[in-house]
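>>> Next input, structure requested:
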Amino acid sequence: MANTYTQIHIQAVFAVQNRISLVHPSWKDELYKYLSSIAAKYDHKVLQINGMPDHIHLMMGFRPTQALSDLMKELKEDSSKWINTRGFVNGKFNWQAGYGAFSYSRDQVPRVIRYIQNQEMHHKKQSFLDEYEELLRIHKIDYDKRYIFKPIEE
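Here you go, the predicted structure:
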C-alpha cells in the first residue's frame, strides 16, 4: 500500500512437540532455509535463524501485510509436512502448539542476531525453559507456567 512505512523486527521462538530433541544437525540448515523461504514468500525478511534440537529462534523484519499468527501457523505446518515428507525423523514430527514473539527496535537487532547465532554456547549455561521464561519476563509478558512449552509428562 502506498505511503505505508514500517520497521517491525520480531524474534519468534517455537519448540518441537514435547520439547523432544528431533532437529538433527545433518538437516537443520535445510530446515532453516525452508523456513526462511516460507517467510520470504510473504515478503518478510529472515535476518537470523538458529536453534537447538528442541527449539528454534527466528529473527525477521516483519511486513504488516500478514497477521503474525497466520505466518507462524504456516511456518510450523509447512515445515512439519516438509520434515515428515523427507522422513527425517522416526514417527511423525510436529511443532508444539504456541510460540513466543518478541519485538525489538532497530538498534537492538544486532544484539539479538548475535544471541541467536550463539545458541549452542548459550544453552551450555541455561536451559530452554529458563531462556524462554527470561524472554517473557524481559518483555513483561504475563504467562501461566502451566502453558509454557512442556516436555512429555512422565
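
>>> use CA for all of it now, contacts and neighbours both
Noted.

>>> got the residue ranges for the strands in the chain?
9-15, 45-52, 55-61, 100-104 (DSSP state E).

>>> can you state the direction angle for whichever helix in the chain runs longest and strand 100-104?
The residue-count maximum for a helix in the chain (DSSP state H) belongs to helix 68-86. Angle of helix 68-86 versus strand 100-104, following axes from the mean of the first three to the mean of the last three C-alpha atoms, to 10 degrees, is 130 degrees.

>>> Buried residues in helix 68-86, which are they?
Residues of helix 68-86 classed as buried by neighbour count (16 or more other C-alpha atoms under 10 Å): 71-72, 75-76, 79-80, 82-84.

>>> ok, and the closest non-adjacent residue to Ser103?
Spatially, and ignoring its direct neighbours in sequence, Ser103 is nearest to Ile10 (4.6 Å; C-alpha to C-alpha, 6 or more residues apart in numbering).

>>> Which residues are in contact with that neighbour?
Contact partners of Ile10, counting by C-alpha atoms under 8 Å, 6 or more residues apart in numbering, are 58-62, 101-104.

>>> Just the buried ones out of these, please.
By neighbour count, with 16+ other C-alpha under 10 Å, these hold 58-62, 101, 103-104 as buried.

>>> So which of those residues is the closest to Lys41?
Nearest to Lys41 among the buried ones among the contacts of Ile10: Phe62, at 12.0 Å, using C-alpha to C-alpha.

>>> In CSV: the strands of the chain, plus distance to Lys125.
What follows is the strands of the chain, written out as CSV (distance: least, C-alpha to C-alpha, whole Å):
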stretch, distance to Lys125
strand 9-15, 18
strand 45-52, 13
strand 55-61, 16
strand 100-104, 21
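
>>> here's the other one to compare against:
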Amino acid sequence: MPQSLARIALHIVFSTKNRAFFLKDLELRSRLHAYVAGILQSINCEPILINGVEDHVHILCNFPRTITVAALMEEVKKSSSKWMKEQGPAHRDFFWQQGYGAFSVSQSNVEQVRAYVATQAEHHRNVSFQDEFRALMPQARDRDG
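As a prediction, the model looks like this:
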C-alpha cells in the first residue's frame, strides 16, 4: 500500500481545574469551542462536534494518524488555556484539570455519540460530571463502587 490511511473517531472529555464553573457564559463557551475547533484543524484533526457545560468540554473528532492523543491534548489545553486567560481578568486564574478521558468510537456509533455530545446541557440537568465520567469508564466504576 503506497500510503497510510486511518479513520479513527475519538471522544475526549476534560474538565476545568477543580471543576470550577469558568464556562458559565454561553457566548464565551461557544467562542471557546470554536477556538478549540481551530486548534484541532491546525494539527489535522477533523472536529466533528465540540460541546460542554460550565466545567468541562467534550470533543468528538476524527483523530489524525500523525500525532499521539497526549500531544493532541497538550496542544488543545495549552493553547485554549492561554486563550481563556486573554478573555479578561475574570479568567486569569483559568486552568484545565491535568487529566482527560479519550475513548475510541466505532464508525457505526459516531452519530449516537454526536447526539450525546450535542445535548450536554440537557444531560447535565440530571447527571453530574463525576457520574458521567464514571459511566464512560466502567472499570473505574467497578473499582470505586
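
>>> just to revisit the earlier point, closest to His122 of the first structure out of the strands of the first structure?
Minimum separation from His122 of the first structure across those (C-alpha to C-alpha) falls at strand 45-52, 10.2 Å.

>>> okay, the angle between the closest one and strand 9-15?
30 degrees.

>>> I'd like to know how far Glu75 of the second structure sits from Ser128 of the second structure.
Distance, Glu75 of the second structure to Ser128 of the second structure, by C-alpha to C-alpha, to the nearest Å: 27 Å.

>>> Val36 of the second structure: neighbouring residues, count only.
22 (other C-alpha atoms under 10 Å).

>>> now swap in Ile56 of the first structure and tell me
18.

>>> Hmm, Tyr32 and it touching each other?
No. Counting by C-alpha atoms under 8 Å, Ile56 of the first structure does not reach Tyr32; the two are 9.0 Å apart.

>>> Give me the common contacts of the two.
49-50.

>>> out of the buried residues of helix 68-86 of the first structure, who's nearest Arg137 of the first structure?
Distance to Arg137 of the first structure across the buried residues of helix 68-86 of the first structure (C-alpha to C-alpha) is lowest for Met72, with 21.7 Å.

>>> measure the closest one to Ala39 of the first structure for me?
Counting by C-alpha to C-alpha - Met72 of the first structure and Ala39 of the first structure are separated by 9 Å.

>>> Likewise for Trp95 of the first structure?
Trp95 of the first structure sits 17 Å away from Ala39 of the first structure, taking C-alpha to C-alpha as the criterion.

>>> ditto for Lys28 of the first structure
According to C-alpha to C-alpha, Lys28 of the first structure and Ala39 of the first structure sit 17 Å apart.

>>> So between the two, which is more surrounded?
Set side by side, Lys28 of the first structure and Ala39 show more neighbours around Ala39, with 21 against 16, by other C-alpha under 10 Å.

>>> so who does that one touch?
Contact analysis of Ala39 of the first structure by C-alpha under 8 Å, 6+ apart lists 45-46, 71, 75.

>>> quick check, distance from the longest helix of the first structure to the centre of its chain.
In terms of C-alpha atoms, centre = their mean, to the nearest Å, the centre of helix 68-86 of the first structure is found 11 Å from the chain centre.

>>> Residues contacting it, please?
Contact with helix 68-86 of the first structure is made by 31, 34-35, 38-39, 89, 92-95, 99, as judged by C-alpha under 8 Å, 6+ apart.

>>> how about a cut-off of 10 Å?
10, 12-16, 23, 27, 30-32, 34-39, 42, 44, 62, 87-101 (C-alpha atoms under 10 Å, 6 or more residues apart in numbering).

>>> Filter the residues you listed down to the buried ones.
10, 12-16, 23, 31-32, 34-39, 44, 62, 88, 93-96, 98-101.
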